[in-house]
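Chemist: got a predicted structure here, sequence first:
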Amino acid sequence: MTPRYRRTAARAAVLACVVFVAGCNSLPRPGPSAEEIVASSKRAGGDLNVVLVDGAVAQRAYVDPRFGFSQSFLTLPELRTDAFNAGDSLSVTVWENVDNGLLVGTGQKVANLQEIQVDQRGNIFVPYAGTIRAAGATPDELRELITESLGRATPDPQVEVRRLAGDGATINLIGGVSGQGVYPIEPSTNTLAAMLARAGGVTADPELAIVTVRRRSGSGRIYLQDLYENPANDIALRAGDTIIVEEDQRAFTALGATGAQARVPFPRADISAIDALAEVGGLNGNLSDPTGVFVFRREMASVANRVTGRNDMAEGEPFAYVIDLTSPGGIFIAKDFQIRDDDTIYITEAPFVAWTRVLEATSQTLNFAATLTRLGDRALE
């Protein structure tokens, strides 16, 4: 084989390598292109529902993020804090106006009934008066009930009722407050807001704080901000309530040509696509394609049917919502499109970036090829 032939063969092999690199799709990149995502849509035979977002889609895809208390919580009146509750202990003193009374010994006029406990049904038992409903009654009201019942068996009894201990009108307060603990429900702390203030206030971020109230009849939760803005949410407390304050745990993931790629906690209860992009530093001006902002999520069946105009969409259908920030009104559409928990925001690369990457790889290969050619020429001289 002649030296000239060897040089020609070496150069042809190098050029073939260059052509291979120029046409290769396996160069490093952050993810699929917009064209590849659209190509995986159901219309193209794939499994993904790809939806271009406009004002109507943004409205149909919106889900109210607010929690709320049930009517049973909202309509309960404030607790009578001087009333007895199940678990309370009380004493009853009875004066009788006869020598041989029902409850006293011979020659005595006063009977002391100590440590009477209100049972779980809310009742107490007093000899000769029977079972009497105590829960919900004040000491004065209970005194009148006992006097009336004893009056049937002894003339004109005088009765005194005192609360002893074991006040059942307490709540438990835990979580993101300055002072966790068990607190009595008093006239000044018988509503949710007053009790939170009594505990020193909320230590969690006010825009992220969620307040949950648990009681035997159920539970309810609201954002702390909703308590500030709507007085109706300042519900009356009940004995045994547990109040839990915690921060919102929702988050979204940002990928692709963004200022940062990370899992990002929600900054407040309700955020838009524009808010989410701002949280990660916006689009990367050198890499991103503003026409290819994708929001991936497993959609609820009710929302999926609203968005597509169908009625047969299953729960958890994969959706890719496309936002074109360069379209007329694109910024406003992005401000209206809601980001939800566990969403993934993916920014595709601009087309020129892929070409630049190929050109850089080609340039490096050409430089390498030129070096090989020079070395081959020297070896054959």
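Modeler: Here it is on my side, so go on.

Chemist: contacts, neighbours, all on C-alpha from now
Modeler: Fine.

Chemist: how about Pro30: what's its closest non-neighbour residue?
Modeler: Spatial nearest neighbour of Pro30, excluding adjacent residues (Cα to Cα, 6 or more residues apart in numbering): Gly256 at 5.5 Å.

Chemist: hang on, that neighbour packs against Ala350?
Modeler: No. If you go by Cα atoms under 8 Å, Gly256 and Ala350 don't touch, sitting 10.9 Å apart.

Chemist: the closest residue to Asp312 other than its chain neighbours and Ile323, how far apart?
Modeler: In space, and not counting its chain neighbours, Asp312 is closest to Asn305: 7.0 Å by Cα to Cα, 6+ apart. As judged by Cα to Cα, to the nearest Å, Asn305 and Ile323 stand 20 Å apart.

Chemist: give me the more crowded residue out of the two.
Modeler: The neighbour comparison of Asn305 against Ile323 (other Cα atoms under 10 Å) goes to Ile323, with 24 against 18.

Chemist: list the contacts for that one?
Modeler: Neighbour list for Ile323: 52-54, 291-294, 330, 333-334 [criterion: Cα atoms under 8 Å, 6 or more residues apart in numbering].

Chemist: filter the residues you listed down to the buried ones.
Modeler: For the contacts of Ile323, a burial check counting by 16 or more other Cα atoms under 10 Å picks out 53-54, 291-294, 330, 333-334.

Chemist: pasting the second one now:
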Amino acid sequence: MGKITKYILWIALCVTVAACGTLPRGAAIQTEITKGADKPEADFAVYPVSKAFLPSVAEWPKTGERGYNWLSHSHGSNAQIIRAGDTLNVIIWDSAENSLLMGPDERSTELSNLRVSEGGSIFVPYVGKVRVADRTPDNARMLLQRQLETVAPGVQVQLSVTEGRINSVDMVGGVSSPGNIRMPDQNFSVMAAISAAGGVNEALTNPQIKLIRSHKTYRTSLQRLFDNPDMDTRLRGGDRVIVEKDPRYFLSLGAAGAESQFDFNRDNVSALDALSIIGGVNDTRANPKGVLVLREYPASALKSGQRGPRQQRVVFTIDLTTSDGLFSARNFHINSGDLVLATESPVSSATVIVGLVGSAFGLVNIASN
């Protein structure tokens, strides 16, 4: 019986070694991913990330995000401008006896809630329609006073304005106090509106500013506005401003510190930034020479006459064991939707095989005894 048991264990040992090619692993080995890239029928291309390669890839189109423009800064009037839809409150003062504008023993009368019509005018008794749109409150006051002086020579006028829809903007979300915000003047900027709404929600990752004007959408990041004050464009009545988290993301799989989906926490995320965000690579399992970035380009990137990749599917390889690889990784930008794959070290699989073989020999020795 001892010889039979020993024979059975030797068979189990051979089966174990033969099955080592399909041992459970946490990630693929680099050669498994890049195998066949040099063949004419390959549907993907492999590019090592190096100092010499960076200028070329910088000219390739970005993937995974829609391009938006932003409006340059412009200066407007620091004065308030009356628009259609605004509401005026007018107080008329007249000290003359038997004034047509006052009742007995009255020295002032108030015309409240005078809504500026679509045509830009208000109605004033004894004067009729008066166009006040596109004027400052002080200019409109002087116009009313001149016209009322034809009826009451000593009249004086006070005027105040409550902004309507055309003289306000909507802070839709991403701020402490969203809602409709009145524009105090024509130099009211995006940053001023965010401040008036209580500031940006602190929970947002790399906040993005979306400005909707008429049927066009413009986008930039809050950090860019901080760094470039000349980008703090002024708003127009009816604009809608939305503050939201950066919608871009990348994925992490394999022998990495964490396997998950990660948001962009800044405008430009490099390969080294991405590795830091995911917690690096596993010290005992990962191949530091085989960090891969998988990306898929649109078909338009392959058109003749344009600088771009050879194939739509691209694998970028990063070697973290050389100075060129590390420096280049710091200057290689991750695109939205990229997959950062930390491949398994071949040594890790070899260690498992040795462990299995050693275990099998131990069983054989036990059976022999």
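Modeler: Here it is on my side, so go on. Quick caveat: nothing in here was measured; it's all calculated off a predicted structure.

Chemist: rewinding a little: who has more neighbours, Gly256 and Ala350 of structure 1?
Modeler: More crowded of Gly256 of structure 1 and Ala350, by other Cα under 10 Å: Gly256, with 23 against 19.

Chemist: show me what that one aligns to in structure 2.
Modeler: Structural alignment (TM-score structural alignment) places Gly256 of structure 1 against Gly254 in structure 2.

Chemist: residues in contact with the residue nearest to Pro30 of structure 1?
Modeler: Applying Cα under 8 Å, 6+ apart, the residues near Gly256 of structure 1 are 30-31, 346-349.

Chemist: and the strands in the stretch 201-350 of structure 1, which stretches?
Modeler: In the stretch 201-350 of structure 1, the strands defined using DSSP state E, counting those that start in this stretch lie at 209-215, 218-223, 242-247, 251-256, 262-265, 271-272, 288-299, 317-323, 338-339, 344-349.

Chemist: ok so, going back, from the buried ones among the contacts of Ile323 of structure 1, which is closest to Val182 of structure 1?
Modeler: Nearest to Val182 of structure 1 among the buried ones among the contacts of Ile323 of structure 1: Ala334, at 45.9 Å, using Cα to Cα.

Chemist: ok, the residue mapped onto that closest one from structure 2 to Ser72 of structure 2 distance?
Modeler: The alignment partner of Ala334 of structure 1 in structure 2, by TM-score structural alignment, is Ala329. Plainly put, Ala329 of structure 2 is 33 Å away from Ser72 of structure 2 if you go by Cα to Cα.

Chemist: any idea which element Thr351 of structure 2 lies in?
Modeler: Per DSSP states H and E: Thr351 of structure 2 is located in helix 346-368.

Chemist: same check, this time on Leu114 of structure 2
Modeler: In the assignment (DSSP H and E), Leu114 of structure 2 maps to strand 108-115.

Chemist: quick one: the next helix or strand after that strand to structure 1 mean distance?
Modeler: Sequence order places strand 121-124 as the next helix or strand after strand 108-115 of structure 2, per DSSP H and E. Once the two are superposed, strand 121-124 of structure 2 sits an average of 6.0 Å from its aligned residues in structure 1 (mean Cα distance after the TM-score superposition for structure 1).

Chemist: packing partners for strand 121-124 of structure 2?
Modeler: Using 3 or more Cα pairs under 8 Å, 6 or more residues apart in numbering; DSSP states H and E, the elements in contact with strand 121-124 of structure 2 are strand 108-115, strand 128-131.

Chemist: for those, give me a markdown table that also has mean neighbour count and distance to Ser270 of structure 2.
Modeler: As requested, these are arranged in a markdown table below (neighbours: other Cα atoms under 10 Å; distance: least, Cα to Cα, whole Å):
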| stretch | mean neighbour count | distance to Ser270 of structure 2 |
| --- | --- | --- |
| strand 108-115 | 15 | 55 |
| strand 128-131 | 14 | 58 |
